[in-house]
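Asks: Take a look and give me a structure for this.
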Amino acid sequence: MQAHKDAVQLLKEAGLRVTPQREAILTFLLEYDGHATVDDIYSSLQSRFPSMSVSTVYNTVKQLSQVGLVKEIGVGDGASRFDMNVEPHHHLICVRCGALYDFYLEEPIRLSVPPEAQGFEIEDYHVEVRGVCPKCKEQKPS
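Replies: Take a look at the predicted model:
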């Protein structure tokens, strides 16, 4: 129930109209433990909102991202994931199961810009580390 109240408040503070679909999507993300895809959100809410389309979910999370309520993460597997943790952080990605884990670096870090990119103004950065998670490491490859 608290996540529902938080979602309504966050939408209002962001200047977005509170609709049942937006509220449900944001509540889902507040309660989700991890980095949800549009399909995760749609699958979870489809029975409550049978007329809601995947594009409604996509447009809503994009809008939530634009106002800074969620962070969109593109991890190279084609499906963006959405994270309620909007603080600066980075990700460990398991190449076997696709699990995504947050990690933090001491700030600020020094980035070396290649000579051909001198003068490039860096606005943001994201470190992505790929490997095999402990759970997958324990399993024998099939």
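
Asks: Going by C-alpha atoms from here, please, whenever you check contacts or count neighbours.
Replies: Will do.

Asks: What segments of this protein are helices?
Replies: With DSSP state H, the ranges of helices along the chain come out as 2-13, 20-31, 38-45, 54-66, 134-138.

Asks: In CSV: those helices, plus distance to Phe103.
Replies: Below are these laid out as CSV (distance: least, Cα to Cα, whole Å):
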stretch, distance to Phe103
helix 2-13, 24
helix 20-31, 19
helix 38-45, 23
helix 54-66, 20
helix 134-138, 15
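
Asks: who wins for proximity to Phe120 among those helices?
Replies: Closest approach to Phe120 among those (Cα to Cα): helix 54-66, 23.4 Å.

Asks: for that closest one, the distance to its chain's centre please.
Replies: Helix 54-66 sits 12 Å away from the centroid of its parent chain (Cα atoms, centre = their mean, to the nearest Å).

Asks: this one as well, want them side by side:
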Amino acid sequence: MLRSHNLKATPQRLEITNALMVHGHLTIEKLYDILLSKFNSISLATIYKNINLMIESAFIQEVKIPKAKSVYELTKETHSHMACEKCGHVEDITIDLSTITNLDAKTDFQIKKVDVVLSGLCKNCQ
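Replies: Sure, this is the predicted structure:
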């Protein structure tokens, strides 16, 4: 998967990929904790460097959560997110964004990307 995005398959990138496949949405801090158990001398700078390269190649994407730290996920089909305001749980949701993406026909604004994060309380925190 990494090579298909023109990225070298380093041990750190393989472990980042594995962590995101297993856990889904992760903050840098959670990634650091996971990788630290595998590479006892890894630094936050190494993780940030790899994350930034993986974002630039569209292998992973950053999900900006209002009033919380960003989380990272493997890039997949277009989708939105639901974020719990209490526990921080983030999950994917597919919603029809056609009314939003069709706004460029009604305005002088060219829409390039739509990011939607719905905030509320997950089932466990309700």
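
Asks: I'd like to know which of the helices of structure 1 lies nearest to Ile93 of structure 1.
Replies: helix 134-138 (11.5 Å).

Asks: sorry, back to before: return the most buried member of the helices of structure 1.
Replies: Counting by mean count of other Cα atoms under 10 Å, helix 20-31 has the highest mean neighbour count of the helices of structure 1, with a mean of 19.

Asks: Quick check, central residue of structure 1?
Replies: Phe82 (1.9 Å; Cα atoms, centre = their mean).

Asks: Could you check how far that residue is from Ser112 of structure 1?
Replies: Separation of Phe82 of structure 1 from Ser112 of structure 1 (Cα to Cα, to the nearest Å): 28 Å.

Asks: do the same with Ala99 of structure 1
Replies: Distance, Ala99 of structure 1 to Ser112 of structure 1, by Cα to Cα: 29 Å.

Asks: more crowded one of those two?
Replies: Ala99 (16 against 8; other Cα atoms under 10 Å).

Asks: Please say which position in structure 2 that one maps to.
Replies: Counting by TM-score structural alignment, Ala99 of structure 1 corresponds to His89 in structure 2.

Asks: Confirm for me that that match is in contact with Cys122.
Replies: Yes: in this structure His89 of structure 2 lies within contact range of Cys122 using Cα atoms under 8 Å: 7.4 Å.

Asks: What are the contacting residues of stretch 25-41 of structure 2?
Replies: Residues outside stretch 25-41 of structure 2 that contact it (Cα atoms under 8 Å, 6 or more residues apart in numbering): 12, 15-16, 19-20, 42-44, 47-48, 69-73, 90-91.

Asks: Provide the aligned range in structure 1 for it.
Replies: Going by TM-score structural alignment: stretch 25-41 of structure 2 matches residues 35-51.

Asks: For that stretch, measure first residue to last.
Replies: Span of stretch 35-51 of structure 1 from end to end, Cα to Cα: 25 Å.

Asks: cool, stretch 10-28 of structure 1 as well?
Replies: 13 Å.

Asks: Over to stretch 121-134 of structure 1?
Replies: 37 Å.

Asks: Nearest spatial neighbour of the match of Ala99 of structure 1, chain-adjacent residues omitted?
Replies: Counting by Cα to Cα, 6 or more residues apart in numbering, His89 of structure 2 lies nearest to Ala83, which is 5.7 Å off, once chain neighbours are set aside.

Asks: How much space separates the one you found from Ser4 of structure 2?
Replies: 30 Å.

Asks: do Ala45 of structure 2 as well
Replies: With Cα to Cα as the criterion, Ala45 of structure 2 and Ser4 of structure 2 are 25 Å apart.

Asks: that older thread, and the residue nearest to His89 of structure 2, what is it in contact with?
Replies: Applying Cα under 8 Å, 6+ apart, the residues near Ala83 of structure 2 are Ile65, His89, Val90, Glu91, Val117, Leu118, Ser119, Gly120, Leu121, Cys122.
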